[in-house]
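Enquirer: Everything below, folded, please.
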Amino acid sequence: MGNGEQVVEWSVVRGTIGPLLLAATPTGLVNVVFHAHPAVRDRALGRLRDRLGAEPVEAPGSALLAAPERQVAAYLAGELREFSLALDWSLISGFHREVLRELATGVPFGTVVGYGDLARRVGRPDGAQAVGAAMGSNPLPVVVPCHRVVESDGGLGGFGGGLETKRQLLALEGILPQPLF
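Expert: Now for the predicted structure:
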C-alpha cells in the first residue's frame, strides 16, 4: 500500500447501547455506526468502500483503532467525559462539517444545545432545519455528540441511532434520569 492507496480499518465495540462499528484511516477516526449487527455492519462497510475507494479491513486493536476503541469503551462505561481522538472529516463537508466541528468543540459533556442555538453559533440563525440535517449526516456519532442536540421546547428531536439510544447517552451524561429498565 505504499502507492498512496487509502487504508481503512474497522472493528466493532460492544457497549451498553449495542455494537458500534468504528472505522479509521491514517488521518483519524472516520466513521461510527450504531447497531452494527452483521447486516448493518456490512452495509456500512460497503458505503465506506464506495466513499473512500478502499476495502475496509477488520483490524481490532490496530494502531489506527486502539485509541478509538479504548476511548469509546471508556465513555460508554462512564469513565471518560471528553474524547481526544484524531478525526478524519472526509465523509462530510461544507455547512454540515462546520456545524459538526462546532458541536464537537463547543458542547461539552453533560450539556445540550438547541438546533436553533447551534445554527446561530455557526452564523445561520435561520438554519435550525439545516442543523438537523447535519446531525442526521454525522459520520461520527457519540464522538461528535449529536445526541446533545435537542429541540428548543425540551423535546429530544431525532437521532440516527434511535431515540432510546439518545436517551441512554443523555442519561449516561446525567442530562436525563437513568431508564427504569
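
Enquirer: When you work out contacts or count neighbours from here on, use the C-alpha atoms and nothing else.
Expert: Noted.

Enquirer: Leaving out the residues flanking it, which one is nearest to R121?
Expert: E102 (7.7 Å; C-alpha to C-alpha, 6 or more residues apart in numbering).

Enquirer: what residues are up against that neighbour?
Expert: 118, 121-122 (C-alpha atoms under 8 Å, 6 or more residues apart in numbering).

Enquirer: Buried among those residues? Make that a PyMOL selection.
Expert: Selection of buried members from the contacts of E102 for PyMOL, criterion 16 or more other C-alpha atoms under 10 Å:
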select buried, resi 118+122
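
Enquirer: so which of the contacts of E102 comes closest to A67?
Expert: The shortest approach to A67 among those belongs to L118, at 28.6 Å (C-alpha to C-alpha).

Enquirer: what helix or strand is the closest one on?
Expert: Assigned by DSSP states H and E, L118 belongs to helix 115-121.

Enquirer: and the helix or strand following that helix, how far from the chain's centre?
Expert: On the C-terminal side of helix 115-121, the nearest following helix or strand under DSSP H and E is helix 128-136. In this view, helix 128-136 has its centroid 14 Å away from the chain centroid, taken as C-alpha atoms, centre = their mean, to the nearest Å.

Enquirer: So for this structure, the centremost residue is which one?
Expert: Ranked by distance to the mean C-alpha position of the chain (C-alpha atoms, centre = their mean), the top residue is P141 at 1.4 Å.

Enquirer: so the closest residue to that residue other than its chain neighbours, which of the three states?
Expert: In this structure, P141 finds its nearest non-sequential neighbour in V32, 6.0 Å apart by C-alpha to C-alpha, 6+ apart. Following DSSP: H, G, I helix; E, B strand; the rest coil, V32 is assigned to strand.

Enquirer: Neighbours of V32, how many?
Expert: 25 (other C-alpha atoms under 10 Å).

Enquirer: Following up with a second sequence; could you model it the same way so I can compare the two?
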Amino acid sequence: MTTSWTIYESPLGPLTVIAGASGMSRIRFPGSDERLDEAGRRPAAFAVATEQLDEYFAGDRQAFELDLDLSAGTAFQRKVWVQLRVIPYGTTVSYGDLARAIGRPDRLRAVAATVGRTPVPIVIPCHRVIGADGSLTGYGGGLHRKQALLELEARGAAGQAPEPAWAFRQLTLS
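Expert: Just a heads-up that it's a prediction; the model follows:
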C-alpha cells in the first residue's frame, strides 16, 4: 500500500495527515514518534483535506466530506466511528449514550476504548464524547486540545466567530 502524508499547521499545532490509496487513514497530533518515509510527503495530494480543515478551524465547516480509509479497524470499531460522525457539531454525548446508539450498552468499555483509538480525530469527532458526569475524559491529543475543539464548536454553534488563531493556540498550549 502506498502511503502519502503531509503536515498540516493547525491552531492545535502541527498535525500529520496520512492517507492510503482509498482515503485519509490517520491524523497524528504533535508528539507522535511514528517515522514516515520522506518520499511519501505529498502536500498537494491533501489540498481538499487541508482546505476543509482550514474551514473547520475558521468556523465555516461543521462536517467533513473526505474519503476515509478505516479498513484497519474491526467491524465493531468501524460501527463506533460511523456513529461518532453522527454526533452534531457543537454537541456532546456520553460514552454510555454512544454505546446505546450503536445498540451495545453492554459494551461500554469497548466503546470507550474504540473512541480512544479513533484513527482520524477531528474529522471523526471523537472529541465530542465526554464522561457521563459531563467531565472531559481522555483524548489522544491531550485534554487541552479536546477542550479547545469543544470551545471552537460551541462558539460556532452559537453563531460566534472562532477565537483568533493566536488565542486558540495559546489555549491549547496552556
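
Enquirer: And the TM-score between them?
Expert: Scored against TM-score structural alignment, normalised by the length of structure 2, the superposed chains reach a TM-score of 0.84; 161 aligned residues with a C-alpha RMSD of 2.4 Å.

Enquirer: circling back: looking at structure 2, where would I find the counterpart of the helix holding L118 of structure 1?
Expert: Aligning helix 115-121 of structure 1 against structure 2 (TM-score structural alignment) gives residues 95-101.

Enquirer: and the matching stretch, which residues are buried?
Expert: 95-99.

Enquirer: With structure 1 overlaid, how far apart is it on average?
Expert: Superposing on structure 1 and averaging over aligned pairs (mean C-alpha distance after the TM-score superposition for structure 1), stretch 95-101 of structure 2 comes out at 0.5 Å.

Enquirer: And for that stretch, what's in contact with it?
Expert: Residues contacting stretch 95-101 of structure 2 (C-alpha under 8 Å, 6+ apart): 80, 83-84, 105-108, 111-112, 129-132.

Enquirer: From these, list the buried ones, please.
Expert: For the contacts of stretch 95-101 of structure 2, buried by 16+ other C-alpha under 10 Å: 80, 83-84, 105, 108, 111-112, 129-131.

Enquirer: any idea which of the contacts of E102 of structure 1 is closest to S11 of structure 1?
Expert: Once C-alpha to C-alpha is applied, the member of the contacts of E102 of structure 1 that ends up nearest S11 of structure 1 is L118, at 31.5 Å.

Enquirer: and the closest one, how far is that from T105 of structure 1?
Expert: Plainly put, L118 of structure 1 is 12 Å away from T105 of structure 1 if you go by C-alpha to C-alpha, to the nearest Å.

Enquirer: Tell me which residue of structure 2 lines up with the residue nearest to the centre of structure 1.
Expert: That one, P141 of structure 1, aligns with P121 by TM-score structural alignment.

Enquirer: Tell me who's in contact with that match.
Expert: P121 of structure 2 neighbours (C-alpha under 8 Å, 6+ apart): 26-27, 127.

Enquirer: Export those as CSV, with columns for distance to V17 of structure 2.
Expert: CSV is the format used below for those (distance: C-alpha to C-alpha, whole Å):
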residue, distance to V17 of structure 2
R26, 6
I27, 5
H127, 17
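
Enquirer: Of those, which is the nearest to Y56 of structure 2?
Expert: H127 (14.0 Å).

Enquirer: what's the neighbour count on the nearest residue to the closest one once chain neighbours are set aside?
Expert: Sequence neighbours aside, K146 is the residue nearest to H127 of structure 2 in space, at 5.4 Å (criterion: C-alpha to C-alpha, 6+ apart). Neighbourhood size, K146 of structure 2 [other C-alpha under 10 Å]: 25.

Enquirer: Make TSV out of the contacts of stretch 95-101 of structure 2 and add distance to P14 of structure 2.
Expert: Formatted as TSV, those follow (distance: C-alpha to C-alpha, whole Å):
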residue	distance to P14 of structure 2
V80	26
Q83	27
L84	23
P105	36
D106	37
R107	34
L108	32
V111	28
A112	26
V129	23
I130	24
G131	27
A132	31
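
Enquirer: Let me know the closest of those residues to S32 of structure 2.
Expert: Nearest to S32 of structure 2 among the contacts of stretch 95-101 of structure 2, with distances taken as C-alpha to C-alpha, is A112, at 21.2 Å.

Enquirer: T6 of structure 2 maps to what in structure 1?
Expert: Looks like T6 of structure 2 aligns to S11 there (TM-score structural alignment).

Enquirer: Tell me how far that match lies from N138 of structure 1.
Expert: 19 Å.

Enquirer: what about the strands in structure 2?
Expert: Using DSSP state E, the strands of structure 2 run over 4-10, 13-20, 23-28, 93-94, 129-130.

Enquirer: can you tell which of those strands is closest to Y139 of structure 2?
Expert: strand 129-130 (9.6 Å).

Enquirer: can you list contacts of that closest one?
Expert: With C-alpha under 8 Å, 6+ apart, strand 129-130 of structure 2 has contacts from 92-95, 98, 136-137.
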